[in-house]
Every structure is written in structure tokens, then in C-alpha cells.
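# Based on what follows, work out the 3D shape:
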Amino acid sequence: MKIAIGCDEAAYGLKLEIIRHLEDKGHTAVDFGSGEGESVLYPNVAYALAKEVAEEKFERGILLCGTGIGMAITANKVPGVRAAVCHDSYSTERSRKSNNCQIMTMGARVVGAELAKNLVDVWMESEFSGGGSQAKVDRISEIEKECR
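Purely as a prediction, here's the structure:
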């Protein structure tokens, strides 16, 4: 799977860990920044990555910052994107199975590298289940269109 990944300076080290982990699992990880020692405005990274995911240039995206919250807020501003903060395995799984999220966000100040890699595995192995969730995801898309 082709995965977009980006971070701010708070999560640079975690990003490198996750890139290695994804590549070890046979995925292609494309780095959207930031670079080592580079201070960035995380909304710029989140926006650039989310646009590419919305245009289906990537199957999924991973955004990392101090808490994951700001990245999720920004990514969710891009039409067609559903991003969720993923700090535990149940919510991570449900973000895919119930909400069909294409972007997961995590905070390097919240989760350690081993937990983050585990959450990435849970997220990558989970697929949207449709069923009763389909109407809810469709309604999210309708609301998004109404707000444009």
C-alpha cells in the first residue's frame, strides 16, 4: 500500500520509526516532511498530505505531531477527508471499520514508538465494514457538501 506520512518537528523521530516499520511490512511510505531540525507549521504539512489523500494519490495517510489533535483538525478541513486521532487500539480499529478514515493521526508526546507501530498495524489491517456504518459515513459526506 502507498502511504503518505508527515510530521512537525515534535514527531520527527517517531515518523522515522513508522516509515521503517511500514517499509518492513512491504508498504511504500512517502515523506511529506518535516525534515530533521526543520521547524514547520503543522497545518501546512497536514493540508498538503490531506489534499493528496483526498485526490486518491495515496490509499492512506499518517500525520504526527505532539498530540495528533492539530493534525486531525487540519486534515478534516480538506473535503473528502476523514481523519481520526488514534491513541488506543479500539478507537484506531473503529476509525477504519466504522468511519472509513483515510488518515490516522498520533501524538509523539502521547504514544511511544512501540505503541505507535502497533496502532499503525491495527489501522492498516482494518477495513471499512460498510453495513450500518455506510449510511453514517454517507451523511458525513452530505453535511460536508452542505457546508461548502
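
# switch to C-alpha atoms for all contacts and neighbour counts from now on
Fine.

# Relative to the whole chain's centre, how far out is the lengthiest helix in the chain?
Determined from DSSP state H, the single longest helix within the chain is helix 132-146. The chain centroid and the centroid of helix 132-146 are separated by 19 Å, computed with C-alpha atoms, centre = their mean, to the nearest Å.

# to compare against the first, here's another:
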Amino acid sequence: MIVVGSDHGGLELKEAVKRLLAERGETFEDCGTDNGNSVDYPDFGIKVARRVSNGEAGKGILLCGTGIGMSIVANKFPRVRAALATDAFMARMAKEHNNANILVLGGRVLEEAVAREMVIAWLDGVYEGGRHQGRLDKIAALERELMK
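Below is the predicted model:
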């Protein structure tokens, strides 16, 4: 299950991402927003990141104007590795090297065609493990330390 969320700045691109997910037969749930009215990005970032963090969803996609705000809020959650990407290479590396479980996109800085390529690269990417796992283990250890 993929959970998807955006603020008003990412709404239009989120709709394009949802169309792509449907075309691919992916199971997904839209966590809002559902109109262009101004909203606070943390409200929607929290909804998505919480579900990924607690294991209700395996993956998430977040969108706001630049992606920066959503990245900040999502990475506050344990077990979340949210990656803000700007092209398909970054999206693929986010999965292959960092096992990113949330992809973050900027609705005001990406064209739809580029965003589609990015989502496909991230979804089709396979975590390589190996030398990368030790790095993720260090991050997980830091999360545990900070949660004490």
C-alpha cells in the first residue's frame, strides 16, 4: 500500500501521480488535501509519515510546493526515510542506496513528465543492501538513542 499526500502547492502534481499509480495497478490511498485551498503541509505530511512509520503502509509519496517542508516533517518519524528528489536518478538512488520509504516531490518545481519518471524509478528501484545496510543501521541506532 502506498499512501499519498500533499498540500495545496503539490495538489496538481499529486493528481498526476495518482493517475500514474492507477495506470500501474498500484494500491494507494490519498490522505489529502483534496482542493486548492491553502492548508498547512505538516497536517498531510504527518498523516502519510505516521502510517509509514507504524507499518500501516509500506511506502509513501508526499508533495508540497518545493518538497522541502514535507521532507522535514516526514523525517521526524522513526523508521521513515523520506527522500526529496529532483530527477529520476536521485529517485532511483533514494531507493537503491537509502531504501527510502517515502518519496518527496516539489509540485511547483517539477514538470509532470519528470515527476512520472521519478515515481517509476523509485517504485521500480530495488534496495541494494550490502554496504548501504550498515549506514542505515547507524541511522536506526541514532533514532533509538534520540527516542530515549
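
# For the longest helix of the first structure, buried residues please.
Residues Val137 are the ones in helix 132-146 of the first structure that count as buried (16 or more other C-alpha atoms under 10 Å).

# just checking, what packs against that helix?
Helices and strands in packing contact with helix 132-146 of the first structure are not found; criterion 3 or more C-alpha pairs under 8 Å, 6 or more residues apart in numbering; DSSP states H and E.

# For Ala83 of the second structure, see how far away the residue lying closest to Lys47 of the second structure once chain neighbours are set aside is.
Excluding its sequence neighbours, the residue lying closest to Lys47 of the second structure (C-alpha to C-alpha, 6 or more residues apart in numbering) is Cys31, at 6.7 Å. With distances taken as C-alpha to C-alpha, to the nearest Å, Cys31 of the second structure is found 19 Å from Ala83 of the second structure.

# quick one: which of these two has more around it?
Taking other C-alpha atoms under 10 Å, Cys31 of the second structure and Ala83 do not tie; Ala83 has more neighbours (28 against 17).

# Counting neighbours, what do you get for the residue nearest to that one when sequence neighbours are not counted?
Spatially, and ignoring its direct neighbours in sequence, Ala83 of the second structure is nearest to Leu103 (5.2 Å; C-alpha to C-alpha, 6+ apart). Residues within reach of Leu103 of the second structure, counting by other C-alpha under 10 Å, total 26.

# In the second structure, mark out all the helices, start to finish.
11-23, 41-53, 68-74, 88-96, 112-124, 131-146.

# Ok, which of those helices comes nearest Ile61 of the second structure?
helix 41-53 (7.8 Å; C-alpha to C-alpha).

# what distance separates the closest one from the centre of its chain?
The answer for helix 41-53 of the second structure is 10 Å, by C-alpha atoms, centre = their mean.

# Could you tell me where it falls in the first structure?
Counting by TM-score structural alignment, helix 41-53 of the second structure pairs with residues 42-54 of the first structure.

# Only the buried residues of the matching stretch, if you could.
Quick answer for stretch 42-54 of the first structure (16+ other C-alpha under 10 Å): Tyr42, Pro43, Asn44, Val45, Ala46, Tyr47, Leu49, Ala50, Lys51, Glu52, Val53, Ala54.
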